[in-house]
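In: what's the 3D shape of this:
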Amino acid sequence: MSRDIKVKKGLDLRLKGEAEKTVVDAPRSKTFAIKPPDFHAVVPKMLIKKEGTKILAGEELFFSKYNEAVRFTSPVSGTLKEIVRGDKRRILEIVIEADSENSYKDYGKMNASSASSEEVKNRVFESGCGAFLKQRPYDIVANPEDEPKAIYVSAFNSAPLAADLDFILGDKKAAFQEGINALKKLTPGKVYLAVNKKVASNLTDIQGVELLTVSGPHPAGNVGVHIQNTDPINMGDRVWTVGAEDVSIIGNLFLTGQYRAERTIAVAGSASKEQDRKYYKTYIGANIEDLIGEVNDEQTRVISGDVYTGLRLSNKQYVSFYDNTLTLIPEGNNYRMFGWLPFTYNGIPSMSKTSLSWMFPNKKYEVDTNLNGEERALVVTGEMEEVMPLDVFPMQLLKACMTGNIEKMESLGIYEVIPEDFALIDYVNTSKLEAQEIIRLGLDLMITEVG
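Out: Modelled structure (predicted):
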């Protein structure tokens, strides 16, 4: 069974530097890292503390202080090299010096279809695969004690230069199908799978899912759009979401008994070397320098993720846990004289009619990180509503989050959104507000006060 979702509101930002549809094996990184800040609201309690300790791939590194059942495991085998701490001894990175080949902890094979729901859930969370399950509302790692009303998987990332998830899964369909079989045991409801309607998907014959064929501008690929068009979240509801490649990792766990944290990363962006723009097979937490080499941080912005929601890193750091894309764009160190004058500069895409970019909808641009102005007063312009396909009032919700008004936040739909749903608003709003950060702070307030 399939259902069409057509998104009308949004914006496609066409950028130069797309990754070539070629998959290569990345050079094996000497070190890999798991970064606890990637798991929002998780306070890690280390199980392996001594540097120099030997670790198997899939062996437990730490668990959540607030829920011991939520465990996080090593993506590779090797030796614990360093636990990097920040302010107040907060753990920032757990760095592992990798072996030349992985040795895996054996969890034992299991047929997800014939196993009980409890057996499947225990296997998923004890192996560390529970980290792939994220809960809506709040966009945090799922609680194994919850029973989600539905699970959503999106194999369509509509963000600029984002990895083609359908392409990544081309040779992983058997593992992906077994992962879907496991997810079906975790919910009494449906498992939804979203694909891009405009391309011939490899995943339309996956069994046990309700297929969503999605079309329209970004954020058409966002899971929040799919949820609101199928089974909206109300107060008290729990919905889980899983990344497309992460489903195949879960499937491999059941097929092989091993936590194979394989990650395919697309290197893209106009500041990347043309010969580097490919898909690289590696493991979660790979070192960025081993993928792209030396980068001048003053001239190039290295982003783990896409240009809207990704995290700025240096090439000495590590790809974030959930990301399939590494984007490189020029730093915005140049300022345009009289850039506020209409029609003066048309080398950047804009929603404003004062730029001629609207006349060339298929043109691709080379953008930089320049904000083109500082933070200004929040005024009613209607531009936020033009790119918000969800049934919420974005400006009013942002104001409620800024003032900490919990009652208004609830009535305006805070349970239905996460920061990525406001990424386009970050880009288009003339007030230069950090909308994603405001929503994140609002969600954190809801976790604290409502739970």
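In: Every contact and neighbour count from this point should use C-alpha atoms.
Out: OK.
In: ok, the closest residue to residue 8 other than its chain neighbours - contacts?
Out: Once flanking residues are discounted, residue 8 sits nearest to residue 216: 6.0 Å by CA to CA, 6 or more residues apart in numbering. Residue 216 sits next to 6, 7, 8, 9, 10 when contact means CA atoms under 8 Å, 6 or more residues apart in numbering.
In: Now that we have those residues, which of them are buried?
Out: 7, 8, 9, 10 (16 or more other CA atoms under 10 Å).
In: and which of these is nearest residue 323?
Out: residue 10 (22.5 Å; CA to CA).
In: Next, the structure of the following sequence, for comparison with the previous one:
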Amino acid sequence: MNRTHSIVRGLDLPITNPPKQTVSDGPDVLQAALLGDDYVGMKPTMLVQVGDRVKRGQPVIQDKKNPGVILTSPVSGTVNAIHRGEKRRFLSMVFDVEGDESVEFEASGDDLHKLTPETVRRQLINSGLWTALRTRPYSKTPAVDSTPDSIFVTAIDTNPLAANPEVVVAQNHEKFVLGLHALSTLTKNNVYLCLAPNGDIRGDEVPNVQTEVFDGPHPAGLVGTHINMVNPVGPTKTHWHINYQDVIAIGTLFFDGTLDASRIIALAGPGVEDPRLIKTVIGANLGQLTTGQLNEGENRVISGSILSGRQSQEPVSFLGRFHLQVSVIREGDEREFLGWMAPGLKKFSITRAFASAMNPAQRVAFTTAAGGSRRSMVPIGTYERVMPLDILPTQLLRALIVGD
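Out: From the prediction side, this is the model:
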């Protein structure tokens, strides 16, 4: 039986140019990459060199700190560059896309009897899809011999400008369910399928899958909210989590024995000419992906949500491994004369400080402008108004500011 969790505190940012919820092919990309920042705590050993030819699904990086964990190439092609930063920190491995050669893995079709815990674990590790799983706490790739208390599947997205998961899952429902079956073998407890209310995504027929419905504003779609409300972590309790598109990729891996590195992402925001859902690949070059797609002017391209994503800049200007959207907003580098005196008809405030509060349905073309210089933090309950978790956000932020 489904359980519904109603969230009152939160905020849905009213930003302009949300995506049309229809999927189309994205622009061709000639490069893709693996990014170091996507893998917390990883110490990489390179298994290939610049100039080497690789297949999709071929191991290219091994994690020395997490023995057995490998990263595989998301595309077929040639290794173009390996970028490092200060103290030789790994930044990115870039591939030139050529052809469609792929490593073949063992296929089980829809025969669920072949999905034993040992088979699932081995195939996920060998294909590189083990890295689609992340731990809570710490958001690291789990050890290959570890077992979670439970697994959370995020099939709801309340980020601004996000794609509707139901649109994506509807195109791959059979493989989504097969992916849930595979995940259910990795834990003796529940796999929690987290959904939006009144949706069509189903997983109740899978053993050990418990459906949890979350209703309310953002962050109702974040895995941290789900874990906090359903089964909080503890000193001896670790959960794993995974997004719905990686569940589809796992289902594809076992169904036909190939690594599916495709992504359906939302390309949207005030800087996008035609906001919509597009099909691309993990690690796609964002410069190539957005060519001819943006409005005139200086724009900031963000891999991920405008709330938590990364700015696209060399040598990491690629779609993040766990990002399901590309957000584009205008660079807010103009100074506004006496802006504090204006009525704010086109500005947004949670405290209803502007005249725009008279039209709550109005969407706002947010920019990168911070709205002024750095100021003191005044505790007027703003953070508590949007924080659904049982913590003290003002006190926590003040402690972080002073480095306590």
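In: quick one on the thing from earlier: any idea how far the residue nearest to residue 8 of the first structure is from residue 172 of the first structure?
Out: 27 Å (CA to CA, to the nearest Å).
In: same thing with residue 251 of the first structure?
Out: Distance, residue 251 of the first structure to residue 172 of the first structure, using CA to CA: 9 Å.
In: now swap in residue 7 of the first structure and tell me
Out: 29 Å.
In: just to revisit the earlier point, which residue of residue 251 and residue 172 of the first structure possesses the greater neighbour count?
Out: The residue with more neighbours, out of residue 251 of the first structure and residue 172, is residue 251; 32 against 16, by other CA atoms under 10 Å.
In: Quick check, that one in contact with residue 178.
Out: Yes: assessed by CA atoms under 8 Å, residue 251 of the first structure is found in contact with residue 178 at 4.5 Å.
In: for the first structure, what spans make up the helices?
Out: Along the first structure, the segments classed as helices by DSSP state H run 117-126, 165-168, 173-184, 223-230, 244-256, 288-292, 383-386, 394-403, 406-411, 423-428, 435-449.
In: In the last one, which residues are buried?
Out: In this case it means helix 435-449 of the first structure. Here helix 435-449 of the first structure shows 435, 436, 438, 439, 440, 441, 442, 443, 444, 445, 446 as buried, counting by 16+ other CA under 10 Å.
In: Which strands or helices does it pack on?
Out: helix 394-403, helix 423-428 (3 or more CA pairs under 8 Å, 6 or more residues apart in numbering; DSSP states H and E).
In: residues in the second structure matched by it, start to end?
Out: Alignment note (TM-score structural alignment): helix 435-449 of the first structure is unmatched in the second structure.
In: so that helix versus helix 394-403, what angle?
Out: Relative orientation of helix 435-449 of the first structure versus helix 394-403 (axes from the mean of the first three to the mean of the last three CA atoms, to 10 degrees): 50 degrees.
In: What of the first one?
Out: Computed with the same axes, to 10 degrees, the direction of helix 117-126 of the first structure lies at 70 degrees from that of helix 394-403.
In: tell me which strands and helices helix 117-126 of the first structure is in contact with?
Out: For helix 117-126 of the first structure, the packing partners by 3+ CA pairs under 8 Å, 6+ apart come out as strand 67-73.
In: how far is the strand it packs on from where the chain is centred?
Out: How far strand 67-73 of the first structure lies from its chain's middle: 20 Å, per CA atoms, centre = their mean, to the nearest Å.
In: ditto for stretch 53-61 of the second structure
Out: With CA atoms, centre = their mean, you get 23 Å for stretch 53-61 of the second structure.
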